[in-house]
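S.K.: sequence unavailable; structure follows:
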């Protein structure tokens, strides 16, 4: 199984676009009770269901990508605290 940071970044831009499409569609549904995807492709068509599925998968991908980014940032911060400072200490007092 691949780790999230091993996943191709080529999915990032299409995921962002699909998420934006989904957000606009949900905004129209909430404000005007108008489903743009259903109006274009048909209410119960295969293409509409495919678009809804892709929007959902894009959202999950972006959530996972964001969580991996936060985990990597946290790892880098904790790793930085444990690095060797370069200082050398002498217990005998003779240097």
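M.R.: Received the coordinates, thanks. Everything quoted here is computed from the prediction, not taken from an experiment.
S.K.: okay, CA-based contacts and neighbour counts for the rest of this
M.R.: Noted.
S.K.: other SSEs contacting the lengthiest helix in the chain?
M.R.: For the chain, the longest helix by residue count, based on DSSP state H, is helix 46-81. Contact analysis of helix 46-81 by 3 or more Cα pairs under 8 Å, 6 or more residues apart in numbering; DSSP states H and E lists helix 12-32, helix 36-41 as its packing neighbours.
S.K.: dropping in the other structure now:
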């Protein structure tokens, strides 16, 4: 499984929302808010576009992990928790 930290989830969601709103403005009004604020070909604009793209990739991977875990659980498969149990109840 992937070892991607969960603390990137909220910033990724926010960046994806920013990207979606920007694309919505481009599609509806032919207005690119990121380019209007930071410049059409500025380094900051390119950085924002890159971060939005990486956030989308992160969310796809996280969604895939949740999907696979859900289907493993439905099949009755369990992931090893790392705990060892004995008849005496001592861990």
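M.R.: That came through, no problem. It should be emphasised that the depicted structure is a prediction, and the values quoted were computed from it without experimental measurement.
S.K.: quick revisit: which of the helices and strands packed on helix 46-81 of structure 1 sits closest to residue 66 of structure 1?
M.R.: Set against residue 66 of structure 1 and scored by Cα to Cα, these come closest in helix 12-32, at 10.9 Å.
S.K.: report the distance from stretch 30-46 of structure 1 to the chain centre.
M.R.: Relative to its chain's centre, stretch 30-46 of structure 1 lies at 26 Å (Cα atoms, centre = their mean, to the nearest Å).
S.K.: which bit of structure 2 covers it?
M.R.: Under TM-score structural alignment, stretch 30-46 of structure 1 corresponds to residues 27-43 of structure 2.
S.K.: okay, which residue is most central for structure 1?
M.R.: Most central in structure 1 under Cα atoms, centre = their mean is residue 62, positioned 2.3 Å from the mean C-alpha point.
S.K.: need the counterpart of it in structure 2.
M.R.: By TM-score structural alignment, residue 62 of structure 1 lines up with residue 59.
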